[in-house]
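Enquirer: Can you look at this prediction? I've put the sequence above it.
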Amino acid sequence: MRRAEQVTFGGSDLDRSAAERRDSDGLAAALAGGAGVIALWQGKPLVAGDPAEGPCRLVRLPAGHPVLSAATEAPIFLGRIEGAAVFAQDISGWVPPEPVDEAQIAAFLDPTVQRHPAAPDGSAFRELRGIMTRLDARDAELAATARALWNWHRSHGYCAKCGAPSEVAEAGWQRLCPACGAHHFPRTDPVVIMLVTRGDRVLLGRSPGWPDGMFSLLAGFVEPGETIEAAVRREVFEETAVRVGQVDYLAGQPWPFPASLMIGCHGAALSDEITVDPNELEAARWVTRAELLTVFAGKHPEIRPARRGAIAHFLLEHWLADRLD
């Protein structure tokens, strides 16, 4: 698919400069020399701009900025942009001056905004899902990388081999166990997401707990010992009893919610009848191309489209425009 890297989080000119991760002296010098640091609070990046009004951009702070004073770990080295080093640092220990609604923070899409009194004017911590289409490709890749690493460190503080507390290493790209010497690396979970079609119809489903009316493409984790093609066929059959034949890769999308790689595929359905597994889906249905046009126009009485910025929206949009080449 020639347009594959146009998907949100699809990549930019970030040089991940992996060899530098072991150069602690060089990275310290880069920080002291004014390298930019992206602040994260509960996984939400500090950004300038209001997504309701226009584009947003990641705020880059100098090391030692007052906003970063609540950090308990060293900055993570994300890479270099046009030669300039970029880091991310977690300040989740900071307590916002306004009350925090924990239920909204944990919601499917956190609508809350937190403003640090020491942050630059016009900046705030915002949920990445809500701003991902308002960031340029460079900031989107940096934000996705930073959030995915934050999620990993938050959930992997103990050695999986012996259970002892592990320590951050390699500028945030490893955790080492001082007790048994085990090395642990950031985890990315492969997920297949399927544009399953039969003639001029596409198969859509909705999971329990999604916003009212929201339908999307079927998706599921790849299991150990399984190919991508087999995962597509298995997941679709398990969730809907629809059988799939030919499977082709279309596009991939890093999805840091919490740490997935979405593998977008096109599957040709061999059967029509749907039997929903209630443990997996709340509903599933075939939708014609003409009907999907009304969904994207916001005029369908029952269906809301997949979220803009998600690979499901990207694939459906390109299927509608007959641009899956």
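Expert: Here it is on my side, so go on. Just so we're clear, the structure is a prediction, and the values are computed from it rather than from any experiment.

Enquirer: going forward, measure contacts between C-alpha atoms and count neighbours the same way
Expert: Fine.

Enquirer: by contact count, what packs against the lengthiest strand in the chain?
Expert: As assigned by DSSP state E, the longest strand anywhere in the chain is strand 244-255. Here strand 244-255 touches helix 228-240, strand 260-269, going by 3 or more CA pairs under 8 Å, 6 or more residues apart in numbering; DSSP states H and E.

Enquirer: Quick check: buried residues in it?
Expert: 244, 247, 248, 250, 251, 252, 253, 254, 255 (16 or more other CA atoms under 10 Å).

Enquirer: Stretch 201-214 too?
Expert: Burial within stretch 201-214, assessed by neighbour count using 16+ other CA under 10 Å, is assigned to 201, 202, 203, 204, 205, 206, 207, 214.

Enquirer: The last one touches residue 308, doesn't it?
Expert: Pointing back at residue 214 there. No. With contact defined as CA atoms under 8 Å, residue 214 does not reach residue 308; the gap is 11.8 Å.

Enquirer: what touches both of these two?
Expert: Among the neighbours of residue 214, none is also in contact with residue 308 (CA atoms under 8 Å, 6 or more residues apart in numbering).

Enquirer: can you pull out the strands in the stretch 151-300 of the chain?
Expert: 167-169, 174-176, 183-184, 189-198, 201-206, 218-221, 244-255, 260-269, 283-288 (DSSP state E, counting those that start in this stretch).

Enquirer: and these as JSON lines, adding distance to residue 32?
Expert: Output for these, formatted as JSON lines (distance: least, CA to CA, whole Å):
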{"stretch": "strand 167-169", "distance to residue 32": "19"}
{"stretch": "strand 174-176", "distance to residue 32": "23"}
{"stretch": "strand 183-184", "distance to residue 32": "28"}
{"stretch": "strand 189-198", "distance to residue 32": "35"}
{"stretch": "strand 201-206", "distance to residue 32": "49"}
{"stretch": "strand 218-221", "distance to residue 32": "42"}
{"stretch": "strand 244-255", "distance to residue 32": "31"}
{"stretch": "strand 260-269", "distance to residue 32": "33"}
{"stretch": "strand 283-288", "distance to residue 32": "54"}
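
Enquirer: ok, and here's another one to check against it:
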Amino acid sequence: MKDNPYLLFNNEILDRRADLRDHWEVDSCVKKNDGLNIIFFEGAPLLSTQNEQSNLAYLFYNHWLLKYANLSIFLGLYKGRRLYAHDLFRKGKGTGNKNTKEYFEEKIQKDPSMVRSYFGNLRTDLTNIPEDDSTLAGTGRALIEWNLNNIHCSRCGLSLILLNYGWEKRCENCNKNYFPRIDPVVIILITSGNKTLLGRSHQFPEKLYSCLAGFIEPGETIEMAAKREIQEEVGLKISNIEFVANQPWPFPSSLMIGLKANTDEQSLNINHKELEDAVWIRKKELQYLLEGKYKHMQAARPGTIARHLLESWVRGTI
């Protein structure tokens, strides 16, 4: 375990500057080369590797890759410089008959300045890039996916126009405005004495166990959602619900709300439509699990809020 549990996507390093989202203001700065650009292809950020360390690849305004961008978003100011996220064409535009990803990868490898660049998987590479980069990549990815998933008006079906450089859309027919949304999720560390409950979802990677979680439904408070989810998934009644931490999660756009709760019950009634498995584990056993000493189980990855909750409980800080 790390000495201090950390959370990815949580660094407060981006000055969002909503007052600079006007298209004319942003475009005039782009032409002055006053900014940095990060690139995404199918949700994967462009990374560069030096000395076995992966970082976001920051490109200047005249880089050849930018001519393939089908969507550009002004993220804000990073270290005083304007930062833009761009999504590349996903369906072969300008790439001839080649597979689009292969086309970009081939051109990147032929560029002497980019031979160590590649499109990384933000989920699997998230612990290999600096924390600042994970925050910027997470913000860029979430906004790109929101834009690409909101093309038509939900009221009349006509195409939406882009406003505020990627932070708003509008239907010119019925004048309905759209803004980036987030989906709030409760994730709960449940304890009973010196034991905590770990669950395994059907879609988890092999051997992975984590804290139980679920989406907040309309009309619910955070506490109500936590109680309902745990009752639905394992049949337990929880109490003493406390907020611990939260984390934006750009897959595609959740806000993970980390909680700690207690229960006097230990008999589980697992809802197998929701969970593949759930087990109680003692604090010492959890420490071994976090240290990677169990071959049959794996804990949530470092940088996730589930890992943060588990490590904090083992240390006695929550």
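Expert: Arrived safely. What you see is a predicted model; the values in this text were computed from it and never measured.

Enquirer: And the TM-score between these chains?
Expert: In this superposition the chains share a TM-score of 0.90, using TM-score structural alignment, normalised by the length of structure 2; 308 aligned residues with a CA RMSD of 2.4 Å.

Enquirer: Taking structure 1 as the reference, give the residue range stretch 244-261 of structure 2 aligns to.
Expert: Stretch 244-261 of structure 2 corresponds to residues 250-267 of structure 1 when matched by TM-score structural alignment.

Enquirer: Please state the offset of that stretch from the chain centre?
Expert: 9 Å (CA atoms, centre = their mean, to the nearest Å).

Enquirer: swap in stretch 303-318 of structure 1?
Expert: So, by CA atoms, centre = their mean, the centroid of stretch 303-318 of structure 1 is 15 Å from its chain's centroid.

Enquirer: Contacts for it next, please.
Expert: Contact with stretch 303-318 of structure 1 is made by 7-8, 132-133, 193, 195, 212-217, 252-253, 262, 264, 295-296, 298, 324, as judged by CA under 8 Å, 6+ apart.

Enquirer: And residue 261 of structure 1, how far from residue 58 of structure 1?
Expert: 22 Å (CA to CA, to the nearest Å).

Enquirer: now residue 177 of structure 1
Expert: 33 Å.

Enquirer: Over to residue 151 of structure 1?
Expert: Residue 151 of structure 1 is 19 Å from residue 58 of structure 1, by CA to CA.

Enquirer: More neighbours: which of these two?
Expert: Using other CA atoms under 10 Å, the more surrounded residue of residue 151 of structure 1 and residue 58 is residue 58, with 23 against 18.

Enquirer: Now whatever residue of structure 2 lines up with the more buried one: closest residue in space that isn't a chain neighbour?
Expert: Matched by TM-score structural alignment, residue 58 of structure 1 corresponds to residue 56 in structure 2. Nearest non-adjacent residue to residue 56 of structure 2, counting by CA to CA, 6 or more residues apart in numbering: residue 47, 4.5 Å away.

Enquirer: Thought residue 164 was touching residue 177 of structure 2, still the case?
Expert: No. Judged on CA under 8 Å, residue 177 of structure 2 makes no contact with residue 164 at a distance of 11.7 Å.

Enquirer: that older thread, wait, which of the strands of the stretch 151-300 of structure 1 is closest to residue 100 of structure 1?
Expert: strand 244-255 (25.4 Å; CA to CA).

Enquirer: and the match of residue 58 of structure 1, what is it in contact with?
Expert: 38, 45, 46, 47, 48, 129, 133, 137.

Enquirer: Show only the entries of these found in strands.
Expert: 38, 45, 46, 47, 48.

Enquirer: Could you count how many residues lie near the third one?
Expert: This means residue 46 of structure 2. Residue 46 of structure 2: 22 neighbours (other CA under 10 Å).

Enquirer: So it sits against residue 59, correct?
Expert: No. Residue 46 of structure 2 is beyond contact range of residue 59, at 9.8 Å (criterion: CA under 8 Å).

Enquirer: Now the common contact residues for those two.
Expert: residue 38.

Enquirer: Can you give the contact residues for stretch 210-227 of structure 2?
Expert: In contact with stretch 210-227 of structure 2 (CA under 8 Å, 6+ apart) are residues 183-190, 197-200, 229-230, 237-238, 241, 299-300, 306-307.

Enquirer: Quick check on these: which are buried?
Expert: Buried, going by 16+ other CA under 10 Å: 184-190, 197-200, 229-230, 237-238, 241, 299-300, 306-307, out of the contacts of stretch 210-227 of structure 2.

Enquirer: what's the distance between the match of residue 58 of structure 1 and residue 3 of structure 2?
Expert: Residue 56 of structure 2 is 25 Å from residue 3 of structure 2, by CA to CA.

Enquirer: I'd like the distance between the residue nearest to the spatial centre of structure 2 and residue 220 of structure 2.
Expert: Central residue of structure 2 (CA atoms, centre = their mean): residue 250, 2.5 Å from the mean position. Relative to residue 220 of structure 2, residue 250 of structure 2 is positioned 23 Å away (CA to CA).

Enquirer: so the longest helix seen in structure 1 corresponds to what in structure 2?
Expert: Taking DSSP state H as the criterion, structure 1 has its longest helix at helix 137-155. Residues 131-149 of structure 2 are matched to helix 137-155 of structure 1 when aligned by TM-score structural alignment.

Enquirer: Not counting that stretch itself, show me its contacts.
Expert: Stretch 131-149 of structure 2 has contacts (CA under 8 Å, 6+ apart) with 8-11, 13-14, 38, 40, 43-45, 55-56, 71, 73, 75, 85-87, 122, 126, 166-167, 180-181, 249-253.

Enquirer: go again using 7 Å as the cut-off
Expert: Under the criterion CA atoms under 7 Å, 6 or more residues apart in numbering, residues 8-11, 13, 43, 45, 55-56, 75, 85, 87, 126, 180, 250, 252-253 lie in contact with stretch 131-149 of structure 2.

Enquirer: same deal with stretch 118-127 of structure 1?
Expert: Contacts for stretch 118-127 of structure 1 (CA under 7 Å, 6+ apart): 41, 44-49, 66-67, 110, 113-116.

Enquirer: please redo it, this time with the cut-off set to 8 Å
Expert: Contacts for stretch 118-127 of structure 1 (CA under 8 Å, 6+ apart): 40-41, 43-49, 59, 66-67, 109-116.

Enquirer: got it, and stretch 281-292 of structure 1?
Expert: By CA under 8 Å, 6+ apart, stretch 281-292 of structure 1 touches 200-208, 239-240, 274, 276, 300, 320.

Enquirer: Out of those residues, which is nearest to residue 82 of structure 1?
Expert: Checking those against residue 82 of structure 1 by CA to CA gives residue 320 as the nearest, at 36.7 Å.
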